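S.K.: requesting a structural model of the entry that follows:
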Amino acid sequence: MSKSFNAFVVNKSDAGFSAGVQQLTLDDLPAGNVTVRVRYSSVNYKDGLACLPESPVVTAYPMVPGIDIAGTVAESDDPRFTAGQEVVAIGRGLGTDHFGGYAEYARVSADWLEPLPEGLTAKEAMALGTAGFTAALSIQRLEDNGLRPGDGPVLVTGATGGVGSTAVNMLAGLGYEVAASTGKAEEHDYLRGLGATQLLGREDVSAASPAPVEAERWAAGIDPVGGDTLAYLLRTTRYGGTVASCGLTGGLALTTTVVPFIVRGVSLLGIDSVMCPENVRATVWRRLGTDLKPKSLAESISQEIGLDEIPEVTSRILAGAVRGRTIVRL
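M.R.: All right, here's what the predicted structure looks like:
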């Protein structure tokens, strides 16, 4: 008899939509050449979308959400990984196209896995997860484009979210001057504790403007928000500066002009953590265990939950009511 285990499953059929803890067996897992005993996952905005009855991200049902996985190899048909080895996986359609981390076991392609980096525990890796990886990848790309500490302030928008709060802490740890914007005035002390030295309200960075460019303020920006906030960043970034666009919580549409690009030489970088090439992924994970490991990583975990608590937390994260990172314990 195939081993049975707990999983959080979303399903949609003619009978309607369901989301809850179920018993699965190893035979229920999708194809893959490595089976992982999952120890931790995490809750991201995309996981919240996966749990909606009319999900814009889930491509097939039933589905096990959870775009992040940290655990140990149970079985492997690939020589790169052996039983008992600690591994991590993010992106690659986990939780939307392929059963993800909200289950005690996951079966994936070896190409999706990374050895757990030195300097990180499995729990710390999920305190980072896709959000932390996205923040680190944004910093890596900004630095590849020439950004260095001392160039001027870097603005992080949506700064109390998973990506934003981690980016603030990472940048401060590297010696950057960090500005942070949030719609939550009560979280200013939290952001100062992460290393932000300048704080802006949401209204400061999202108001529409008739001007194609405004006063030059930022050497660079990391934007998980999109929409009007991204347009503001482009208008106010200094000559030769760079903006990393890595999220869409503020909307898909971008209303701007070409002026920041052709008058100030501003660069706009798209940040994709889902299909990030293996060589880049490996570099970023190594840095997450070393110079990009946030000093306040343990404090970034706002709560640790079980599978049965997922619906309540995913509802809150979609409403923008979650600060920092939520870890799912398997």
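S.K.: hey, let's count contacts and neighbours off CA atoms from now on
M.R.: Fine.
S.K.: need the residues that contact stretch 133-142.
M.R.: Residues outside stretch 133-142 that contact it (Cα atoms under 8 Å, 6 or more residues apart in numbering): 163-164, 166-167, 170-171, 220, 222, 242-244, 246, 269, 271-273, 284-285, 288, 292.
S.K.: which of those fall within strands?
M.R.: Judged by DSSP state E, the subset of the contacts of stretch 133-142 located in strands is 220, 222, 242, 243, 244, 269.
S.K.: structure for this one too, so we can compare:
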Amino acid sequence: MFNAIVIEKDDAGYRAGLTPLEEAQLPPGDVLVRVDYFTLNYKDGLAITGQGSVVRQFPMVPGIDLAGTVEHSRHAGFRVGDRVLLNGWGVGEKHWGGLAQKARVNGDWLIPLPEGLDARAAMAVGTVGYTAMLSVLALQRHGITPDSGKVLVTGANVCAGLRYQGVVTACGLAQGMDFPASVAPFILRGITLVGIDSVMRSEADRREAWQRIAEVVDTPLLDQISREIGLSEVIDTAQALMAGKVRGRIVVNTQR
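M.R.: Next up is the predicted model:
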């Protein structure tokens, strides 16, 4: 038996609770992972509180990322004891995710945890930091260097204010699906708009992003901006997150 956050939706309504499960209840997959740490993301808050149409089927274990250790594998790329990471691929939405002490997943969704980065630090970075690194890599591929000028991180539509041949990487959904703009910045100043998808990225892109994170991560700083909780605290913390009462990163120690 192991514990998990399970979301149910039936005639009695929508609810999330800490639930004991058996391995036989896990969905299909060729790798069984002992989940060591997880990040509580905004999307997970939406799923747990039922404030967004995140969960596609029920019951569902939420959690869009995880870091842990392989306990069983039928996948050629992973062996028992390997430390692994997972981001995206619909886990926590269509496939049971990381808010559990164990997860059975498709081994193609996993990458090895890079050297120099432990599971807790990886989840303090989480999907948010991984997506940010994908944006950094995209900027570099489009010729942006430190000498190119200032970099702005914002939730607003800034194409009209970029310098000549500036680059925008668009990730996340800060305000809404609409995109009010004109073609003027693109045809008059050569602006480039690059979409950043963190969910379905190739293995090569994932490995590159996480390797770069491992090289530049400031672990003491991560400790300052993150707080660790256990599985039993997740639901209350998710509610606080959606109420705007959480600051910094929330790292879930699933074995606590």
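S.K.: what's the average distance of the lengthiest helix in the first structure to the second structure?
M.R.: Across the first structure, the longest stretch assigned as helix under DSSP state H is helix 122-144. Helix 122-144 of the first structure, aligned to the second structure and superposed, deviates on average by 0.6 Å (mean Cα distance after the TM-score superposition for the first structure).
S.K.: what's the matching range in the second structure for that helix?
M.R.: Using TM-score structural alignment, helix 122-144 of the first structure corresponds to residues 119-141 of the second structure.
S.K.: got it, and stretch 63-77 of the first structure?
M.R.: Counting by TM-score structural alignment, stretch 63-77 of the first structure falls onto residues 60-74 of the second structure.
S.K.: nearest residue to the middle of the first structure?
M.R.: Geometric centre of the first structure, nearest residue: residue 131, 1.9 Å, by Cα atoms, centre = their mean.
S.K.: residues contacting that one?
M.R.: Contact analysis of residue 131 of the first structure by Cα under 8 Å, 6+ apart lists 44, 162, 163, 166.
S.K.: need those in JSON lines with neighbour count and distance to residue 258 of the first structure, can you?
M.R.: Converted to JSON lines, these look like this (neighbours: other Cα atoms under 10 Å; distance: Cα to Cα, whole Å):
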{"residue": "44", "neighbour count": "26", "distance to residue 258 of the first structure": "32"}
{"residue": "162", "neighbour count": "29", "distance to residue 258 of the first structure": "30"}
{"residue": "163", "neighbour count": "31", "distance to residue 258 of the first structure": "27"}
{"residue": "166", "neighbour count": "32", "distance to residue 258 of the first structure": "30"}
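S.K.: which of the residues you listed fall in helices?
M.R.: 162, 163, 166.
S.K.: of the residues you listed, closest to residue 14 of the first structure?
M.R.: Checking those against residue 14 of the first structure by Cα to Cα gives residue 162 as the nearest, at 35.4 Å.
S.K.: now the closest one: how far from residue 325 of the first structure?
M.R.: 6 Å (Cα to Cα, to the nearest Å).
S.K.: the stretch 151-256 of the second structure: helices as residue ranges?
M.R.: Secondary structure of the stretch 151-256 of the second structure (DSSP state H, counting those that start in this stretch): helices at 184-188, 203-216, 219-225, 234-242.
S.K.: and those helices: which comes nearest residue 120 of the second structure?
M.R.: Per Cα to Cα, nearest to residue 120 of the second structure of the helices of the stretch 151-256 of the second structure: helix 219-225, 9.6 Å.
S.K.: show me what that closest one is packed against.
M.R.: Applying 3 or more Cα pairs under 8 Å, 6 or more residues apart in numbering; DSSP states H and E, one finds that helix 219-225 of the second structure makes contact with helix 119-141.
S.K.: okay, buried residues for the helix it packs on please.
M.R.: 119-135, 137-139 (16 or more other Cα atoms under 10 Å).
S.K.: and stretch 139-158 of the first structure, by the same measure?
M.R.: Using 16+ other Cα under 10 Å as the test for burial, stretch 139-158 of the first structure gives 139, 140, 141, 142, 147, 152, 153, 154, 155, 156, 157, 158.
S.K.: off-centre distance for that stretch?
M.R.: Distance of stretch 139-158 of the first structure from the chain centroid (Cα atoms, centre = their mean, to the nearest Å) equals 18 Å.
S.K.: check stretch 21-28 of the first structure too.
M.R.: Between the centre of stretch 21-28 of the first structure and the centre of its host chain there is 27 Å, according to Cα atoms, centre = their mean.
S.K.: equivalent analysis for stretch 311-323 of the first structure, please.
M.R.: With Cα atoms, centre = their mean, you get 15 Å for stretch 311-323 of the first structure.
S.K.: contacts for it?
M.R.: For stretch 311-323 of the first structure, contacts defined as Cα under 8 Å, 6+ apart pick out 19-20, 43-45, 47-49, 51, 160-162, 302.
S.K.: list just the nearest of these to residue 179 of the first structure.
M.R.: residue 160 (12.3 Å).
S.K.: now check the second structure for the residue matching that closest one.
M.R.: Counting by TM-score structural alignment, residue 160 of the first structure has no partner.
S.K.: then residue 44 of the first structure?
M.R.: Using TM-score structural alignment, residue 44 of the first structure lines up with residue 41 in the second structure.
S.K.: which ones are touching its match?
M.R.: Applying Cα under 8 Å, 6+ apart, the residues contacting residue 41 of the second structure are 63, 64, 127, 128.
S.K.: what about the second one, neighbour count?
M.R.: Meaning residue 64 of the second structure. 28 (other Cα atoms under 10 Å).
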